[in-house]
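Engineer: could you look at this predicted model? Sequence included:
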Amino acid sequence: MRFRVIRPAPLEFLVVGGFVSAVLSCVAAALAFSDIPDRVVTVAIVVGVYAARGRSLVSASATAIMAWMFLTGFLVNDAGTLTFSPADMVRLGILLATGLLGGAVGMVRGDVGPALGVEHLPEAAMPPHPLDASEGVVKAAPEPDVVAGLEAAQIHTTHMPSSWGARR
C-alpha cells in the first residue's frame, strides 16, 4: 500500500476560506453563547481546526486576525467598532496562538493520515510517477508480474524529449 500526499490549497483559497470560517464561527458563537469568554473559546477552536486543515502559517495568522476583527467588532462591541484595549489584545493573542499552533500541527502531521489531507491509494491505482526532469524520464506505476507464485514489481520507463518538463 502507498500513500499519496495531497498538496494544500493555494494561499488565495485558504485566505478566502479563513474569512468564511471567521464569519461563520462568529455567527455560531453569537447564536450559541452570550458570555464573551465562551464566544472567544468557540472562535478559537474554529480558527485552530481551520489552520490545521489548511497547513499554512500565513493563512492561519490571516484567519486569526480576521476572526479577531469580527469577534471584537461584533461580539464584544457594537456595529463593527474595533477597539485596542488590553483585553482585546489578549483575545488577539489567544486567536493568533491557536491559529499558529493549529497551522504548525497541520504542517507536521500533514502527511500522516487521511484526516489531514492524505489520500490512500491501492497499489494498482497509483498514478505514474512525476517527470524526473534531470533525466527526462517518466516512470510508470509498478505493474505486478507473477513469477513462480510471487508478485514482483517492474518499473517501465519511457524516454521523453528533454524540453518536456525541464526545470529552468
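Structural biologist: That came through, no problem.
Engineer: going forward, measure contacts and count neighbours with C-alpha atoms only.
Structural biologist: Will do.
Engineer: quick one, helices of the protein?
Structural biologist: Assigned by DSSP state H, the helices in the chain fall at 11-32, 36-54, 57-70, 86-109.
Engineer: looking at these, which is buried most?
Structural biologist: helix 57-70 (a mean of 25; mean count of other C-alpha atoms under 10 Å).
Engineer: output the contacting helices and strands for it.
Structural biologist: Counting contacts by 3 or more C-alpha pairs under 8 Å, 6 or more residues apart in numbering; DSSP states H and E, helix 57-70 is packed against helix 11-32, helix 36-54, helix 86-109.
Engineer: as TSV, those helices with distance to residue 118 would be great.
Structural biologist: What follows is the helices and strands packed on helix 57-70, written out as TSV (distance: least, C-alpha to C-alpha, whole Å):
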stretch	distance to residue 118
helix 11-32	17
helix 36-54	11
helix 86-109	10
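Engineer: take this one as well and set it beside the first:
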Amino acid sequence: MRESRTWRREVTMLGGMLALMAVWIALTRRFDLLSLGIGLAAVAWVLLVQRALLPPHEHLTQELGRRPIRLLLFLFTLAVRFVSSTLFTSRLVLFGGEEGRMMALPTRVEHPVGRFLLLNSITLTPSTISLLVEDDLLYIHWLERKGGRGDWRAIKESLERRVAEIFPRRRDADR
C-alpha cells in the first residue's frame, strides 16, 4: 500500500514537472540549452518547495476523479462566465458609468478546497475580486453600472452550484 502511494506521488510530481516545463517553454519560446536548463532548475525548485511545504492530498485527486463530468461542467461554466463578464466589463469601461461595490454573500460550499476554488473562480471572472471567505460569507468587490444592478448573483450562483456539485456536502465533513 505504501509503495503504491510513493509511486503515485512520484508520477504526480513527474506530471507536474512536464506541465510546468511546457508552460516555461510556451512563455520563453526558447529552446537553447541555457534557457531549458534554467527552466528545469526553476521547475524542480518549485516542485520541491511545494512538496516540502504542502502535505500530499491524494484524497482530493481521487475526489475530483470521481466526478469528471461535473468538473468539466464547472470549467465550461467558468469559461462562459469569463466571456460574458469580459464583454460586460469592457462595455462598462469603454462607455463609462461604472462603480465599485463591496458585498458579503452567503456561500453553501463547505469543503475547504471547494471554497478555495470558488474564491479563485470569482476572482478570475472580470469585474469581480474575491477578498475573503469567513465562516459562511464570501466577501467580493463588484464592478457594476452606476445606479444599476449587476449580475453578481448569476456569476456567484452558477459557479457556486458547479463547485458544490464537485464537492457535495457531507454530514461528517470537516469545516
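Structural biologist: Noted; the coordinates are in hand. Quick caveat, the model's predicted, so the values are computed rather than measured.
Engineer: TM-score for these two?
Structural biologist: Here the superposed chains carry a TM-score of 0.24, computed using TM-score structural alignment, normalised by the length of the first structure; 67 aligned residues with a C-alpha RMSD of 4.8 Å.
Engineer: ok now do the closest residue to residue 145 of the second structure other than its chain neighbours, which residues does it touch?
Structural biologist: Here the nearest residue to residue 145 of the second structure in space, its sequence neighbours aside, is residue 98; by C-alpha to C-alpha, 6 or more residues apart in numbering that works out to 4.6 Å. By C-alpha atoms under 8 Å, 6 or more residues apart in numbering, the contact set of residue 98 of the second structure is 92, 143-146.
Engineer: can you select the buried ones from those residues in PyMOL?
Structural biologist: Listed next is the PyMOL selection for buried residues among those, using 16 or more other C-alpha atoms under 10 Å:
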select buried, resi 92+143+144+145
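Engineer: would you map the helices across the second structure?
Structural biologist: Assigned by DSSP H, the helices in the second structure fall at 2-28, 33-53, 58-66, 68-95, 112-124, 152-166.
Engineer: just put these in a markdown table and tack on distance to residue 137 of the second structure.
Structural biologist: What follows is the helices of the second structure, written out as a markdown table (distance: least, C-alpha to C-alpha, whole Å):
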| stretch | distance to residue 137 of the second structure |
| --- | --- |
| helix 2-28 | 33 |
| helix 33-53 | 28 |
| helix 58-66 | 23 |
| helix 68-95 | 21 |
| helix 112-124 | 10 |
| helix 152-166 | 12 |
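Engineer: number of residues surrounding the nearest residue to residue 3 of the first structure once chain neighbours are set aside?
Structural biologist: Nearest residue to residue 3 of the first structure, sequence neighbours excluded (C-alpha to C-alpha, 6+ apart): residue 120, at 4.9 Å. When neighbours are counted by other C-alpha atoms under 10 Å, residue 120 of the first structure registers 15.
Engineer: returning to that earlier point: closest to residue 49 of the second structure among the contacts of residue 98 of the second structure?
Structural biologist: residue 143 (36.6 Å; C-alpha to C-alpha).
Engineer: does that closest one touch residue 93 like I think?
Structural biologist: No: look at residue 143 of the second structure against residue 93 with C-alpha atoms under 8 Å: they stay out of range, at 9.8 Å.
Engineer: quick one: residue 99 of the second structure from residue 42 of the second structure, how far?
Structural biologist: Going from residue 99 of the second structure to residue 42 of the second structure by C-alpha to C-alpha, to the nearest Å gives 41 Å.
Engineer: between the two, which is the more surrounded one?
Structural biologist: Using other C-alpha under 10 Å as the criterion, residue 99 of the second structure and residue 42 rank with residue 42 on top: 16 against 13.
Engineer: can you pull the contacts of that one?
Structural biologist: Contact criterion C-alpha under 8 Å, 6+ apart gives no residues in contact with residue 42 of the second structure.
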